[in-house]
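Participant: Predicted structure and sequence below. I'll ask about it afterward.
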Amino acid sequence: MPGMKDHDTDLATRIVHHDYLPPVGFVAPQPGVYKASTVIFPNVAAMRTREWKDKSGYTYGLHGTPTTFILEERLCTLEGGLQCVLVPSGLAAIANVALALLKPGDEVLIPDNAYGPSKDLANGELARFGITHVLYDPLDPTDLAARITPATKLVWLEAPGSVTMEFPDLCEQVRICRARGITTALDNTWGAGLAFAPFDLTGDGSLGVDISAHALTKYPSGGGDVLMGSVITRDLALHMKIKLTHMRLGLGVGVNDAEAVLRSLPSIGLRYRAHDEAARTLAQWMQQQPAIAQVLHPALAGSPGHDHWKALCGAAQGGPGAAAGLFSVMIDARFTQDQVDLFCDSLRLFKLGYSWGGPMSLVVPYQLASMRARSSAHLQPGTLVRFSIGLESVEDLQQDLQQAMERAFSLA
């Protein structure tokens, strides 16, 4: 310790207060991992004046470290935003937005095909806080417009819809809300900043969502081993509402988790394309299978909202467009739920598990009637099964699907 001799202090004290600092200038491919609850200030003046809200300084671990600041900035680059907060999960991102922007008497509109826990949040905590919600038809912009009232303060958007994969006319939805001065928040987990630019939907900077919520658990992580979410904005005043609520709720993320996402981000484009190509190959193959009544994948002609996907995600410009590694199928109604369950249980490479975006392919059967407020004429009768395609060999996955269908549906 400066000014103190070794014999003046105990060994433990000398270790805790050791004054060695490594030289500056160390640069490596991956950012350093800075762990802290306590942040040390050089003097009282710094303690009283240092600011964390604009990332000009550090005050407490919950308000950011160099590691989380770097991740936030790189995520802004990924999605085209200017400000970002990190939260413990994708659902926490949705909750952070709702609690920051809504008060008793307000109303939020949610697409009927939204992520299920988002609707559960509206039915539970938001309802108890005196915040109402209304479900709208995501494939009918006029239905969205008709449901907006003076109490509507927030509209959630989802592209594509959860599980059933309908792709909305996102540009028209945003135009409707913007004309009425209503904040839009997009669950951008599927697009991941790669399929389309959420803050620049038209490519000329004239149209974009106000908020992008992202479950970093999926493609940014890519390993199936991290839970994290983000809320990204371009408007500073809107960002500060979200950030101050984030602070008051005590939301934070583990720095080792931030490190894992930082390590995976450079490969997100490569992984996303690999998931996309494999999913399209298998979805097209599934269309030819006699047990399958319908394949739901935005990039497939005839899938609900395909033309909207084509226009927004690049295919209209002559390329293949971009999509994620998800698709769902409707198992023909002539097969029982027990047979569908046997099909899922018979898969060897596809594992039963929620989430997606990791290296392992997953499958989940759903009971759709319990998930939707209205019937969907665009869906064929049957039982819905969702697949998340991982990074295995497409040929191996196809053989796995084939053997499971032969076993469950007696289709030799």
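Facilitator: Nice, thanks for sending it over. Numbers count the residues shown, from 1 in each chain.
Participant: From here on, just use CA atoms for contacts and neighbour counts.
Facilitator: Will do.
Participant: tell me the SS of residue 391?
Facilitator: Three-state call for residue 391 (DSSP: H, G, I helix; E, B strand; the rest coil): coil.
Participant: What's the local residue count around it?
Facilitator: 17 (other Cα atoms under 10 Å).
Participant: tell me the contacts of the residue nearest to it when sequence neighbours are not counted?
Facilitator: Excluding the flanking residues, the one nearest residue 391 by Cα to Cα, 6 or more residues apart in numbering is residue 359, at 4.9 Å. Neighbour list for residue 359: 222-224, 390-392 [criterion: Cα atoms under 8 Å, 6 or more residues apart in numbering].
Participant: next SSE after the longest helix along the chain?
Facilitator: For the chain, the longest helix by residue count, based on DSSP state H, is helix 268-286. Toward the C-terminus, helix 268-286 is succeeded by strand 292-296 as the next helix or strand (DSSP states H and E).
Participant: which residues are contacting that following strand?
Facilitator: Under Cα under 8 Å, 6+ apart, the answer for strand 292-296 is 164-166, 283, 286-287, 303-304, 327-333, 379-382.
Participant: From these, which land in strands?
Facilitator: 327-332, 382 (DSSP state E).
Participant: alright, now check it against this:
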Amino acid sequence: MSSQKTEPRLATRVATRLVKGGTSPAFEGGRAVNPPVVRASTVLFESMDEMNDARRRRGTERMFTYGARGNPTGFALEDVVAQLEGGYRTRLFPTGLAAISMVFLAFARPGDHVLIADCVYQPLRHFVDTFLRPWGVEVTYFCADGSDVAQQIKPTTKLVYVECPGSLVYEMCDLPALAEIAHRHGALVIADNTWGSGLQYRPLTLGADVSIMAATKYLSGHSDVMMGTVTTTQACWQTLATMSDAQGVAVSPDDAYLVLRGTRTLAARLAMHERNALEIARWLVARPEVARVFCPALPEDRGHALWKRDCSGTNGLVSFEFAQADAQTAGRFVDALTLFGIGASWGGFESLATVSNVAGTRTCTDWSRTGPIVRLHIGLEDPQDLIDDLAQAFARIQT
């Protein structure tokens, strides 16, 4: 007997027509440049055999079987990110922190030891204190440059987590050397690659096993969507996929569409961010109010040699230390800016400024004697206008 589904009987009553009509519109012609937004919780099949076959295969294959396991719009974004990162496959998460958390849930267990770089995104420390340690995972922080990893690693170490360049002041580490040490001891290397966006830094090609990005930042590029991505090697993929399915993690197809659209202009936008940021960084270096500018693309930055070896560019992030000022003065400087928004995120088209508490986010190195640090995200505005704004803010705090 044929399993071909018969055409539904033509409905004549209005309520039935409203439910059944317009679900599979037919059209002729070309195709859209971008994949359509596919909003779906329920997914329909032609037969029970087809549904059961899809369910049997979805544990290891990418199948459109239910909204909580992804949708075609999200699958398209996963493919773009996996290609960008040079990885096997990618999974999407509601936020960057959700992506980070899932990696630890997938690859760490009570009794394990994990090493985490001192320069990581501050909310990860909160996750460590509120979940990982109470769950029974031992955590040790290591120096941002990775110089003490060989001394800190243990037989129970399962993960070495790096962020390169680091948060706030952009320390570089020798990722290939760290990966060699970790792999020799049987540990995986996890890298937060939000700074590099897959375009300017590629941890998986440098030896990492898993790369995480906050797509909220440069992949989206418009400050209007939250998302995280995790891309892995083939060896690590199934562990991540299984735990993600068990947790029921999914993202909105509308959000996936927004990030997918943002990736189309990523290369062009980052080139502008880099050009503008370097112009402003060089201007800041010459300012008498500035003690130090943090940007690994500057030749005087202590991580410049590693940046030059491992990165293909920089982005819009530039931080600087005041030479003679207190935190209140730094705050007045930020308040005096007119073209810079005051905000904690970055990666959008707009310029932002905030005072960074580096000393409060580090435990391996002492930043307490450092002057106040302002973090700038240089956007796509004309850099001379931004320089004029910075200049007038410096003048304001002198009065």
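Facilitator: Yep, it's here. Quick caveat, the model's predicted, so the values are computed rather than measured.
Participant: still on that earlier bit, now the ones in strands among the contacts of strand 292-296 of the first structure in JSON lines, with neighbour count and distance to residue 144 of the first structure?
Facilitator: As requested, those are arranged in JSON lines below (neighbours: other Cα atoms under 10 Å; distance: Cα to Cα, whole Å):
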{"residue": "327", "neighbour count": "24", "distance to residue 144 of the first structure": "25"}
{"residue": "328", "neighbour count": "24", "distance to residue 144 of the first structure": "25"}
{"residue": "329", "neighbour count": "26", "distance to residue 144 of the first structure": "27"}
{"residue": "330", "neighbour count": "21", "distance to residue 144 of the first structure": "27"}
{"residue": "331", "neighbour count": "26", "distance to residue 144 of the first structure": "30"}
{"residue": "332", "neighbour count": "18", "distance to residue 144 of the first structure": "31"}
{"residue": "382", "neighbour count": "21", "distance to residue 144 of the first structure": "28"}
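Participant: and which of these is nearest residue 246 of the first structure?
Facilitator: Taking Cα to Cα as the measure, residue 327 is the one of those closest to residue 246 of the first structure, at 33.4 Å.
Participant: so how far is residue 163 of the first structure from that closest one?
Facilitator: With distances taken as Cα to Cα, to the nearest Å, residue 327 of the first structure is found 8 Å from residue 163 of the first structure.
Participant: Return the residue of the second structure aligned against residue 17 of the first structure.
Facilitator: Aligned counterpart of residue 17 of the first structure in the second structure: residue 20 (TM-score structural alignment).
Participant: Can you report how many residues neighbour that match?
Facilitator: 13.
Participant: could you measure it against residue 47 of the second structure, distance?
Facilitator: Taking Cα to Cα, one finds residue 20 of the second structure at 18 Å from residue 47 of the second structure.
Participant: Kindly state which residue of the first structure is aligned to residue 131 of the second structure.
Facilitator: So, by TM-score structural alignment, residue 131 of the second structure is matched to residue 125.
Participant: Can you point out the buried residues in the longest helix of the first structure?
Facilitator: 268-269, 271-280, 282-283, 286 (16 or more other Cα atoms under 10 Å).
Participant: Also stretch 379-396 of the first structure?
Facilitator: For stretch 379-396 of the first structure, by 16+ other Cα under 10 Å, it's 379-380, 382-392, 394.
Participant: Could you do stretch 34-53 of the second structure as well?
Facilitator: 35, 37-38, 40.
Participant: How about stretch 285-300 of the second structure?
Facilitator: Going by neighbour count (16+ other Cα under 10 Å), the buried part of stretch 285-300 of the second structure is 285, 289-298.
Participant: shared neighbours of residue 327 and residue 163 of the first structure, anything?
Facilitator: If you check residue 327 of the first structure and residue 163 against Cα under 8 Å, 6+ apart, the residues they both contact are residue 386.
Participant: tell me the contacts of residue 150 of the second structure?
Facilitator: residue 181.
Participant: Quick one: map residue 52 of the first structure onto the second structure.
Facilitator: Residue 52 of the first structure maps onto residue 58 in the second structure, by TM-score structural alignment.
Participant: what's the spacing between the closest residue to that match other than its chain neighbours and residue 73 of the second structure?
Facilitator: Leaving aside its sequence neighbours, residue 58 of the second structure sits nearest to residue 65 (Cα to Cα, 6+ apart; 7.6 Å). Between residue 65 of the second structure and residue 73 of the second structure the distance is 14 Å, computed by Cα to Cα.
Participant: swap in residue 314 of the second structure?
Facilitator: 30 Å.
Participant: swap in residue 104 of the second structure?
Facilitator: For residue 104 of the second structure, the distance to residue 73 of the second structure - Cα to Cα - is 26 Å.
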